[in-house]
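Participant: model the structure of this input:
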Amino acid sequence: MNMSENAVEVGATEARWSAPPHAYCKVNVDASWEGGSKLAGLGVVVRDSNAVCLGGSCKTRLAESAIEAEAHAALNGVHLAAQMGISHVVFESDSKELVQSVKGHIQKSRWTIFPILSAIRRACSGFSSYSWNWVHRGANKAADAAASHARRRMCDEVWESSLPSSLVFVLQADGLPCPPTL
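Facilitator: From the prediction side, this is the model:
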């Protein structure tokens, strides 16, 4: 069956970011990796149950694979949540392999990311409660944008008080008031 570019799948709905339960914060993580240069952009966005953006980060680093980059993004998200003093947290990623590896038996994961997964598990033990969820890319747009901006070297920072202007429109697309209250 050949579908035109204008065709719409019946019943298709776009995935969107959703707020975590009351008293929880949601930490969305993502990576953008370029195989030729091995340069990875790591994005983290932290929001509370009222959808208020509390902070985030855009960082760059080298990574040998896309899954390694995703694991580093997750570790950055865990560290940022801990630094912010968050005790109840929902972590989200659009990498099924990463989420399954963090939630499951890390011995069955790719051996190349085993040390990063171990560090994620150790760091998560400091939270009162936490969970790891896979989400569709459409529900992870802000972290994706942060990662892409980092890889293109448009942003390389941790923010808590001033959101990079390049991310305001992505958060607005998630249904948040803009500029977001920080």
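Participant: C-alpha from now on. contacts and neighbour counts both.
Facilitator: Will do.
Participant: tell me which residue is most central in this protein.
Facilitator: residue 29 (1.2 Å; CA atoms, centre = their mean).
Participant: that residue: what secondary structure?
Facilitator: strand (DSSP: H, G, I helix; E, B strand; the rest coil).
Participant: that one contacts residue 45, doesn't it?
Facilitator: Yes - if you go by CA atoms under 8 Å, residue 29 and residue 45 touch, sitting 6.7 Å apart.
Participant: joint contacts of the two?
Facilitator: Counting by CA atoms under 8 Å, 6 or more residues apart in numbering, the shared contacts of residue 29 and residue 45 are 77, 143.
Participant: and for comparison, fold this next one:
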Amino acid sequence: MGVIIRNHRGFSIAGDSFHSSHNSTIEVEADAVVKGLQLAAHMKIQNIILESDCQEVIRALDNTEFCPNWRISPMIDKVNHLKPLFNGIKWKLAKLRLCSQDWANRPPTSLISILRNDGLPGPPSSTSDRVF
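Facilitator: All right, here's what the predicted structure looks like:
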């Protein structure tokens, strides 16, 4: 997983990547929020606009009445403990995914070639990939 911190003009000023052993994408998304806030706190950034494309995570952060998926509850608790370190935090839902929601079953052709080069199986990307 990775996090990027941008300034008010949209320029990257910091970033980091982490290995993850989570069992679901929602857990990774929630943990990325925690890691991003920890990095921002370390950099002493006071006002944050946190952007994620995971609607459920943003909803859990923005609405205390919302009961999130049990898998992300520990990470939401960590976020709540980090909140006092900032003057202001706004939660923002990023533009929805640019690729298909079903990309795991029908990945973009660029990803198929990477999977094949790594020796992993991938679905055919077009009729030209079929063997007759």
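Participant: TM-score of the superposition?
Facilitator: Taking TM-score structural alignment, normalised by the length of the second structure as the basis, the two superposed chains have a TM-score of 0.68; 98 aligned residues with a CA RMSD of 1.7 Å.
Participant: returning to what we had before: how close does the residue nearest to the centre of the first structure sit to residue 135 of the first structure?
Facilitator: Residue 29 of the first structure sits at a distance of 10 Å from residue 135 of the first structure (criterion: CA to CA, to the nearest Å).
Participant: what touches both of these two?
Facilitator: 92-93.
Participant: what is the aligned counterpart of the residue nearest to the centre of the first structure in the second structure?
Facilitator: Residue 29 of the first structure maps onto no residue in the second structure, with residues paired by TM-score structural alignment.
Participant: whereabouts in the second structure does the lengthiest helix in the first structure align?
Facilitator: For the first structure, the longest helix by residue count, based on DSSP state H, is helix 66-83. Mapping helix 66-83 of the first structure onto the second structure (TM-score structural alignment) gives residues 25-42.
Participant: what residues does the matching stretch touch?
Facilitator: Outside of stretch 25-42 of the second structure, the residues within contact range by CA under 8 Å, 6+ apart are 1-5, 20, 22, 46, 50, 52, 54, 56-57, 71-72, 75-76, 78-79, 82, 85-86.
Participant: now swap in stretch 100-116 of the first structure and tell me
Facilitator: Under the criterion CA under 8 Å, 6+ apart, residues 67-68, 71-72, 75, 117-118, 120-121, 132 lie in contact with stretch 100-116 of the first structure.
Participant: just the buried members of those?
Facilitator: Using 16 or more other CA atoms under 10 Å as the burial test, the contacts of stretch 100-116 of the first structure include 67-68, 71-72, 75, 117, 120-121, 132 as buried.
Participant: the first structure: strands as residue ranges?
Facilitator: 25-34, 39-48, 53-62, 88-93, 129-134, 157-159 (DSSP state E).
Participant: for stretch 104-116 of the first structure, measure first residue to last.
Facilitator: One end of stretch 104-116 of the first structure sits 14 Å from the other (CA to CA).
Participant: next one: it to chain centre, how far?
Facilitator: The chain centroid and the centroid of stretch 104-116 of the first structure are separated by 19 Å under CA atoms, centre = their mean, to the nearest Å.
Participant: re earlier: CSV for the strands of the first structure, including distance to residue 142 of the first structure?
Facilitator: What follows is these, written out as CSV (distance: least, CA to CA, whole Å):
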stretch, distance to residue 142 of the first structure
strand 25-34, 8
strand 39-48, 7
strand 53-62, 10
strand 88-93, 11
strand 129-134, 15
strand 157-159, 14
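Participant: please identify which of those is closest to residue 144 of the first structure.
Facilitator: Smallest distance to residue 144 of the first structure across these (CA to CA): 5.4 Å, for strand 25-34.
Participant: that closest one packs against which elements?
Facilitator: In terms of contacts (3 or more CA pairs under 8 Å, 6 or more residues apart in numbering; DSSP states H and E), strand 25-34 of the first structure is packed against strand 39-48, helix 66-83, strand 88-93, helix 141-151.
Participant: buried ones in that strand?
Facilitator: Within strand 25-34 of the first structure, the residues that qualify as buried by neighbour count (16+ other CA under 10 Å) are 25-34.
Participant: so how far is the first residue of stretch 96-111 of the first structure from its last?
Facilitator: End-to-end distance for stretch 96-111 of the first structure, by CA to CA: 17 Å.
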